[in-house]
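> Below is the sequence, then the predicted model.
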Amino acid sequence: MRILLLGARGQLGRALFSALCRDYPHWQVTALGRAACDITDPGALIGALNRHQPDVILNGAAYTAVDLAEAKPELAERINHQAVALLAWEASARGALLVHFSTDYVFDGSGSDPWCEADAPSPLNVYGASKLAGEQVIRALCPHHLIVRTSWLYGGEGSYFARTILRRANEGQPLEVVADQWGAPTQVDWLATSVLLALPQVVKAPDKGGLYHLCPAGETSWHGFASALVEESCRLGLLARPVPIKPIPSANWPQAARRPLNSRLDCRRFATVFGIQIPAWEVLMSRWLASQCEGG
């Protein structure tokens, strides 16, 4: 099976490439970062597809700067929607499976029940709107697709909430963290591994494709996640001592983009269709922190 991984230098792209190399050495994998294939450049994208003739396209490329997107809506639209439209069209024309990643931010965060795939999206910010537009154009143009919505990604390369919390805690800085936004932190390597477990099933049985939610089991707030990170890091010896973490409402932490208060996702469909057991977010967090002790 020929796999073309786009966005291979980003947080998710690196995790996907690592899992592909580790678990699927028999697959023919080509991994391209933005320098090798900018998906907003039609010539570059079509050229890469012509050269590599993939059976499966893994799209790890996205514009994910949620707050900056409010000031640069055209850029978010170009990467998360317009480029994805071309990718969907080309994948369909070539008979390739398109695997794409989306976000809990397509929802408005109302209520407290977990969102399921059939619930109507209503994004609060430019980033969420651009990701929803990308989903919709894939579903319209490319019948053979797998779209995975996830939430609160951490781990791997780059800057993200968990890394920031641990850095500031290590510096002994007291923390203030939002306590009224709820969801499930998703460890990026687990996400990549889980999606790749589902991939061969969708290739063999295209009717298993479609839209899915995937994040760990359970729920917490950003404050709960930060508290758990610090507590477990102290237990493992990653931190010498705990730091105070003050819970605050979202109104006390103003940001350019509004965030949904309820980012809970119902992932039962993914677990049932693909026969994959979904662990608790605390378990994955502990494993990730333990890997940091080992230099992983």
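Perfect, thanks for sending it. Source: prediction; values computed, not measured.

> going forward, measure contacts and count neighbours with C-alpha atoms only.
Will do.

> Strands of the chain, residue ranges please.
Ranges of strands within the chain are 2-6, 28-32, 56-59, 97-103, 145-150, 153-154, 175-178, 182-183, 186-187, 210-213, 220-221, 245-248, based on DSSP state E.

> Could you list every helix and strand that the third one packs against?
Read it as strand 56-59. Applying 3 or more Cα pairs under 8 Å, 6 or more residues apart in numbering; DSSP states H and E, one finds that strand 56-59 contacts strand 2-6, strand 97-103.

> Now do the same contact list for His243.
If you look again at residue 243, you'll see it is Val, not His. By Cα atoms under 8 Å, 6 or more residues apart in numbering, the residues touching Val243 are 169, 172-175, 230.

> Is it possible to mark the buried ones in the residues you listed?
Neighbour counting over the contacts of Val243 (16 or more other Cα atoms under 10 Å) leaves 169, 175, 230 as the buried ones.

> So which of these is the closest to Ala19?
Among the buried ones among the contacts of Val243, Val230 lies closest to Ala19 (Cα to Cα), at 27.6 Å.

> re earlier: of all the helices and strands packed on strand 56-59, which one is nearest Asp113?
Once the helices and strands packed on strand 56-59 are compared by Cα to Cα, strand 97-103 is nearest, at 16.7 Å.

> Which strands and helices lie in contact with the closest one?
Looks like strand 97-103 contacts strand 56-59, helix 83-94, helix 126-141, strand 145-150 (3+ Cα pairs under 8 Å, 6+ apart).

> one step back: deepest in the core, which of the helices and strands packed on strand 56-59 is it.
Comparing the helices and strands packed on strand 56-59 by mean neighbour count (mean count of other Cα atoms under 10 Å), strand 97-103 ranks first with a mean of 23.

> what angle do it and strand 145-150 make?
Angle, strand 97-103 to strand 145-150, by axes from the mean of the first three to the mean of the last three Cα atoms, to 10 degrees: 20 degrees.

> How far off centre is strand 97-103?
Taking Cα atoms, centre = their mean, to the nearest Å, the mean C-alpha location of strand 97-103 is offset from the chain mean by 10 Å.

> In addition, the following structure is provided for comparison:
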Amino acid sequence: MRILVTGKNGQIGRCLVEQLSTMSDITLLALDRDQLDITDSINVNKVVAEFIPNIIINAAAYTAVDKAEKERELAYAVNRDGPYNLAVAANNINAIIIHISTDYVFAGYSVAAYVETDDTEPQSEYGRSKLAGEQAVERACSRHIILRTGWAFAEQGHNFVNTMLRLTKTTDTLDVVADQFGSPTYAGDIANAIMIITKQLADGNQAYGVYHYSGFPYVSWHAFAEKIFELALAQGVLKQSIQVNPVTTPDYPTPAKRPANSRLNCQKINQEFGIVQSDWQAALVRIGQYSR
């Protein structure tokens, strides 16, 4: 099986490359932005036509949620046009595309965890650009998996865990939003879920469509931060306790509006592929390995 991975230096991309590289039955081509600009349709078609992958996994994305409010054109170029180019190229050679999307395609008004068929109503330019990317992939290639996830974190990279640990270098008191709820998800587990899907697709499973995959239990950003500091203190990563003050969304204004509830219901992916939700707390136990 031949697999093309884009965005190899991102959080999920790194984990994908690490896991796929251990499989002897896979020929892997993993590229970063400098090697393959997915917004360049001519180059995308050239790379795909030359490599002829069975599966394309798009881990490339514009993820600067707040900056997207001003960098709208760039966000749409990477999150909509890039996935479309990859999906067209996949369709041209009858390949499968697996595209990673986000919980921010939802408005956040629901009191329940979102299922795949719920109405989307993104509240930010980032969310709208990601939804546009989903729609572009659906139009361009019928053999697609769109995997929505949320609150991704890993040992390396820009994410909430590493941001919290970095801030402890300069303060022992933090204000963290307590009225936004979601699903922290370890990037290594997202990569593993994609690996499982990839293997089953290769074996003939044709359950194409949109899926949710995220961590459990659901928490607020405030509760997530408290768990990070609890484990960091217990393992000696922190030398003293951090006071985490719960604040409301209006108390902590940001350029982009975030959904109050972006919890994802992951029953469908369990039913179709046997994949269980990520245990994000287990991943955090290795907090000594995270960037500080």
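Cool, got the structure. Quick caveat: nothing in here was measured; it's all calculated off a predicted structure.

> where does the TM-score land?
The TM-score (TM-score structural alignment, normalised by the length of the second structure) is 0.95; 291 aligned residues with a Cα RMSD of 1.5 Å.

> re earlier: can you put the helices and strands packed on strand 56-59 of the first structure in JSON lines and add distance to Leu199 of the first structure?
Below are those laid out as JSON lines (distance: least, Cα to Cα, whole Å):
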{"stretch": "strand 2-6", "distance to Leu199 of the first structure": "11"}
{"stretch": "strand 97-103", "distance to Leu199 of the first structure": "8"}
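
> Quick check: which of those is nearest to Ala35 of the first structure?
Closest to Ala35 of the first structure of these is strand 2-6 (Cα to Cα; 10.6 Å).

> What helices and strands are in contact with the closest one?
Right, strand 2-6 of the first structure is packed against helix 11-23, strand 28-32, strand 56-59 by 3+ Cα pairs under 8 Å, 6+ apart.

> Tell me which of these is the most buried.
When these are compared using mean count of other Cα under 10 Å, strand 56-59 is most buried, at a mean of 23.

> Show me what it is in contact with.
Applying Cα under 8 Å, 6+ apart, the external contacts of strand 56-59 of the first structure come out as 1-7, 91, 96-101.

> One more: stretch 188-196 of the first structure?
Contact with stretch 188-196 of the first structure is made by 11-12, 15-16, 19-20, 153-156, 214-215, 276, 284, as judged by Cα under 8 Å, 6+ apart.

> In stretch 153-172 of the second structure, which residues are buried?
Buried-residue list, stretch 153-172 of the second structure, by 16+ other Cα under 10 Å: 153-158, 160-162, 164-165, 168.

> between those, which is nearest Ala140 of the second structure?
Ala140 of the second structure lies nearest to Phe153 out of those, by Cα to Cα, at 29.9 Å.

> Now do the contacts for that closest one.
Phe153 of the second structure makes contacts with 11, 159-161, 184-187, as judged by Cα under 8 Å, 6+ apart.

> ditto for Val84 of the first structure
Neighbours of Val84 of the first structure in contact, by Cα under 8 Å, 6+ apart: 39, 134, 137-138.

> Quick check: the gap between it and Ile138 of the first structure.
Using Cα to Cα, to the nearest Å, Val84 of the first structure is found at 7 Å from Ile138 of the first structure.

> Nearest residue to Leu174 of the second structure in space, ignoring adjacent ones along the chain?
Spatial nearest neighbour of Leu174 of the second structure, chain neighbours left out: Val244 (5.0 Å); criterion: Cα to Cα, 6 or more residues apart in numbering.

> brain fart, Glu70 of the first structure
Leaving aside its chain neighbours, Glu70 of the first structure sits nearest to Val126 (5.7 Å; criterion: Cα to Cα, 6+ apart).

> Enumerate every residue touching the one you found.
Contacts of Val126 of the first structure (Cα under 8 Å, 6+ apart): 66, 69-70, 73, 76, 257.

> In ChimeraX, select just the buried ones from these.
In ChimeraX, this line selects whichever of the contacts of Val126 of the first structure come out buried by 16+ other Cα under 10 Å:
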select :66,69,70,76,257
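
> Considering the contacts of Val126 of the first structure, which is situated nearest to Pro206 of the first structure?
Ala76 (29.8 Å).

> Do I have it right that that closest one meets Val66?
No: if you go by Cα atoms under 8 Å, Ala76 of the first structure and Val66 don't touch, sitting 9.1 Å apart.

> between those two, what contacts are shared?
Residues touching both Ala76 of the first structure and Val66 by Cα under 8 Å, 6+ apart: 126-127.

> residues near Thr254 of the second structure, how many?
For Thr254 of the second structure, the count of nearby residues is 11 (other Cα atoms under 10 Å).

> Next, the buried residues of stretch 86-98 of the first structure.
Buried residues in stretch 86-98 of the first structure, counted by 16+ other Cα under 10 Å: 86-88, 90-92, 96-98.

> which pair in those spans the largest distance?
By the measure Cα to Cα, Leu86 and Leu97 form the most distant pair in the buried residues of stretch 86-98 of the first structure, at 14.1 Å.

> how about TSV for the contacts of stretch 188-196 of the first structure, with distance to Ala205 of the first structure added?
As requested, those are exported to TSV (distance: Cα to Cα, whole Å):
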residue	distance to Ala205 of the first structure
Gln11	29
Leu12	25
Ala15	25
Leu16	22
Ala19	22
Leu20	20
Leu153	28
Tyr154	31
Gly155	31
Gly156	31
Leu214	20
Cys215	23
Ile276	16
Leu284	29
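
> now the helices: where do they sit in the stretch 151-296 of the first structure?
For the stretch 151-296 of the first structure, the helices defined by DSSP state H, counting those that start in this stretch occupy 161-170, 188-204, 222-236, 268-274, 281-293.

> Of all the ones you listed, which one comes closest to Ile46 of the first structure?
Closest approach to Ile46 of the first structure among the helices of the stretch 151-296 of the first structure (Cα to Cα): helix 188-204, 22.1 Å.

> Superpose on the second structure and give me the mean offset of the closest one.
Averaged over the aligned pairs, helix 188-204 of the first structure sits 1.3 Å from the second structure after superposition, using mean Cα distance after the TM-score superposition for the first structure.

> The nearest residue to Phe225 of the first structure once chain neighbours are set aside: what's it in contact with?
Leaving aside its sequence neighbours, Phe225 of the first structure sits nearest to Pro185 (Cα to Cα, 6+ apart; 7.5 Å). Taking Cα under 8 Å, 6+ apart, we find Pro185 of the first structure in contact with 151-154, 215-216, 225, 281.
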